[in-house]
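Asks: what follows is a predicted structure for the sequence shown.
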Amino acid sequence: MAKFLAAVDVGTGSARAGIFDSSGRMLARAERPITLRMARADHAEQDSADIWRACGGATRAALEASGVAPGDVAGISFDATCSIVVRDASGAPVGVSLDGPERWDTIVWLDHRAQAEAAECTASGHRVIDYVGGVMSPEMAIPKLMWLKRRLPAAWSRAGMIFDLTDFLTWKATGSFERSQCTLTSKWTYLAHEPVGWRHDFLAAMGLDDLMARAALPEVARPIGDDLGPLTVEAAAELGLTTATRVASGLIDAHAGALGVLGHLAGGGPEVERHMALIAGTSSCVMAFSHAPRMTSSTWGPYLGVALPDLWMNEGGQSVSGALLDHICKIWGGGADPTPALHGRVCARIAELRESEGRDLAGRLHVVPDFHGNRSPLADPSALGVISGLSMDASFDGLCRLYWRTSVAVALGLRHILERMNESGYVIDTLNIAGGHTRNPVLMELYADVTGCRVMVPSAPDAVLLGTAMAAAVGAGVHPDLVAAGRAMHQGGALRSPNPDAAARFERDWRVFRAMHRHRAEIDAILAER
């Protein structure tokens, strides 16, 4: 019996594919770029056909590099950003842009065009809002769909199927209209813990009484790893596989990372409530798990079964983290391309500067990192970033100093979320990190020292792909369920403890960080005066 697995991870800028064996070892990995269109402020769009082509190219390349025969791949699954894809009843793209061609049929997760609609959802006071932390985010599906129906009624009238991006990919792979419990519960206000998951009264109150038909939504979501059927002939050709490969219900990219780093704790005892998954790349998602629901204000959830089976999850996050460091490089360097090489140079120079200045490097420079709003714990998409303490220094060392202090601010923002979650009953003392930040030595040091938590860095070279491979293993019958897959495919990791000598410096930074939040609120209040 074939025992190999394919996993496809669609991020903001690229599609990545990995080939795994049944023990969770990744044999090969490949990546293909995806185009992002940002024609105006707060609008971000993609072309779903471009995304699917990237998935095919990455999968074929990974398969070739692995040396595995196509017929030996038993299962495949997909994870993706929580973007929204709109197609008509025949499957043709329906444009979501105010001024672009039809091929831009995908509203990207980071798009904030629907802030007014999100506020309207919050103001409804409907009990579904209790399961998104009390405040609806414009990054979720319902406000974006409200915007689409109101602002582009012709597009809405043509819609015959609307997908979260993960579910679009499983549809392309199988032709199945089934949707993942992960996507619908986390982003579409589906209540997986209730006998009837959809709250049709809420949809009607938001003007989406026709959503079920327009989106071709099923009444019941499918758990992660459920077998959705074999690859179609067309999909098998695109992906370089065969129609013998089974397709498993997928999950959101960050949730796949949580499964990849914490899957071995699924089905276990209270220890899981001491661990948090931090999936950190362009943005950062933090996920905490519990055996009973924990209502936590301004963090998403509690959601049931959206990453680890039969466990509740609360999700917080930073809308920009890695993207903020990219932005700092761009604005300081006059539009310099924030390549991995540039980040590496900056991190190396920071290490040199700290040899003489220590943790007090640029000690009067302070940053509030909310350049794209505050997802949590403030749940304020209109929040703005703040930089205090700039001088006339425009040198490369000046960039390095600001980069260091912005990294401190990102870690302080994580501490802010952690404190809110622990106030609700969690006892988190260990961060399990996956994503691009594991390759940034500055951030990895700060995550431990600023939060005071132990940091577990997974041995798996790509924990997000690993989590998706776990889902594929269940769909293909390689492992009987996600609990078994999580334990059998776990790759371990290295533990990093916080440096106690750093505590005093970062405690002072924490006090400044909170003061800057208060001062920002005071300024906003003055500006709001009539």
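Replies: That came in fine, so what should we check first? Numbering: from 1, shown residues only.
Asks: can we go C-alpha only for contacts and neighbour counts from here?
Replies: OK.
Asks: centre-most residue in the protein?
Replies: Centrality entry for the chain: nearest residue to the mean C-alpha point is residue 254, 3.9 Å, by C-alpha atoms, centre = their mean.
Asks: comparison target below:
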Amino acid sequence: MRDHVIGVDIGTTGTKAGIYDSEGRLKGEAFEESRLIYPGPGLVEQDPEDIFSSVVNTVRSAMQASGLAPDRIAAIALDGQMAGLMAVDADWNPVTHYDSWLDTRCAPWLDELRPHEDEIIRTCGMALAFNHAPKLLYWRDQPETWARIAAFLQPAAFVAGRLAGLAGADAFMDRTYVVFSGFASGETFTWNEPLLARFGLTTEKLPRICEPWEIVGHLRPDWAARTGLPEGLPIAAGCGDQSANVLGGGLVDPGVVFDTSGTASVFATVIDSFGTDTTYRCLMTCPHVIPGLWFPMAYVAGGGLNLRWFRDTLSPMEKAQWEQAGRNPYDALAEAAGGVPPGAERLLFLPHLSGRNTPNDPDMRGAFLGLTWRHEKPHMVRAIMESIAYEYALYLRAVREIAPGYDPRFAVNIGGGAKSQVLRQIKADALGLDYRCMDREEFGTLGAAIVAGHAVGLFLDLAATARRFAGDTRPAAEARPDLTRAYAPYVDAYIDALQSLSPLFNRISRSLSSAA
């Protein structure tokens, strides 16, 4: 009886495989860390062969951990990194490395795209960044490599295609990735051929756009033997990793906010119409796996990383003392910050220590604004925490502009930062949104597994299945209207600071570059 499905998540830090039964219960999982390659400054890539091996290894290990016979598995789907790009030849052999979303070698080609940015935002759904469009132009201008390329795709599609024995002409990209393409419509999921033509491009080397649950092939015998899966297993197209997280988290109803508090702080919400952020240029309007839904998303690259920086760089002695006493340094920092009044006594922090990502502003830097002799370390920690809330408040304003009548219901918080009651309460108060938490911690592989089950008829209703598997949320922090009103001028001041200081940081960067 084939009543289990496999979801594989190909992330930046590693690959994870999860096996789920028909009730969404995890029966076996495995993880393998990624190997990132840094050939030079600003260059970050991965070997496609490493990516493929990691999937084979984790699926085999998950199968062994589950104790299931191969004939219990009904289907497999993969999700993966969304903004990067790689290419294959006519026989599905890699022609390029995986050009990671962290790689900035395509930066000069952003200038070629810049005059068309308004159209790209309006049609595709996000502002320019280090994603598919500039990466395509980079490879366009490498003629020897370009001539060998049959199709561009993402890591999850590459792995699925090799498992199924596809050829370059079979290349596919499911529609959840199109927001990162720059050259496709985020509403109709078709290639923007007139825009492509302006850059000397056609759809010849681009993958066809398909639905996440389309069965793109079946498992070859040699890979069945290597993974412990049944020969001929249906392979679904899958989806992007963030799309899998949103589906696996049960976020299938308009108005729910999804806050991932990790190394990066990721804000997403669900809307039922396509709209694009031409005002703030911070949102990516990502297609949801569920037809007719989208999830605008934006993020601060150094959300949790900023607290780690403060802990390690500005509080190393306290960190050592806390650890010696058996106390979590993050808990100690949060407790101290909790004793500081909202607004940190008029202290603002800009959290973009490595540049701003949404929108793309690589010269932006971090800053404490308004420091006085009254301010101590707890004030600084609270200001760091509040900066994430202010950034999220900006994202909420943008969502309200692109989705008239948008009514946020509550925020679901996951990730390491979700354990901090102080941080949750700050965000709840600044946003005017109640915060809720979930008992489940893994969402990516579950989302991919739901797609796999839908592809073979195991899960007929995607939305109902996602709600049921995600389970109930529980209250974590209740918004206090008086503090929401008190935070409003701080949000305005924060947005003003971003707009005022961006040109300054750009001038500093240009001055230093010319001096070098």
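Replies: In hand now; what should we look at? Because the structure is predicted, anything quoted here is derived from the model rather than measured.
Asks: what's the TM-score here?
Replies: TM-score of the superposed chains, computed with TM-score structural alignment, normalised by the length of structure 2, equals 0.83; 495 aligned residues with a C-alpha RMSD of 3.6 Å.
Asks: the residue nearest to the centre of structure 1 maps to what in structure 2?
Replies: If you follow residue 254 of structure 1 across to structure 2 using TM-score structural alignment, you land on residue 242.
Asks: its match and residue 89 of structure 2, how far apart?
Replies: Distance from residue 242 of structure 2 to residue 89 of structure 2, counting by C-alpha to C-alpha, to the nearest Å: 28 Å.
Asks: again, but for residue 470 of structure 2
Replies: 40 Å.
Asks: hmm, back to that, the match of residue 254 of structure 1: which element?
Replies: Assigning secondary structure by DSSP states H and E places residue 242 of structure 2 in helix 241-248.
Asks: how big is the offset of that helix relative to structure 1?
Replies: Comparison of helix 241-248 of structure 2 with structure 1 after fitting gives an average deviation of 1.1 Å (mean C-alpha distance after the TM-score superposition for structure 1).
Asks: quick one on the thing from earlier: please tell me how far the match of residue 254 of structure 1 sits from residue 82 of structure 2.
Replies: Distance of residue 242 of structure 2 to residue 82 of structure 2, given as C-alpha to C-alpha: 8 Å.
Asks: and residue 25 of structure 1, how many residues sit next to it?
Replies: Residue 25 of structure 1 has 18 neighbours, counted by other C-alpha atoms under 10 Å.
Asks: quick one, what contacts it?
Replies: 460, 489, 491 (C-alpha atoms under 8 Å, 6 or more residues apart in numbering).
Asks: closest one to residue 305 of structure 1 out of those, please.
Replies: Nearest to residue 305 of structure 1 among the contacts of residue 25 of structure 1: residue 489, at 19.2 Å, using C-alpha to C-alpha.
Asks: can you tell me what the closest one aligns to in structure 2?
Replies: Counting by TM-score structural alignment, the partner of residue 489 of structure 1 is residue 469.
Asks: so what's its match closest to, chain neighbours aside?
Replies: Closest residue in space to residue 469 of structure 2, ignoring its immediate chain neighbours: residue 24 at 5.3 Å, by C-alpha to C-alpha, 6 or more residues apart in numbering.
Asks: I'd assumed that neighbour was in a strand, is it?
Replies: No. Counting by DSSP: H, G, I helix; E, B strand; the rest coil, one finds residue 24 of structure 2 to be coil, located in no strand.
Asks: ok, how many other residues are close to it?
Replies: 20.
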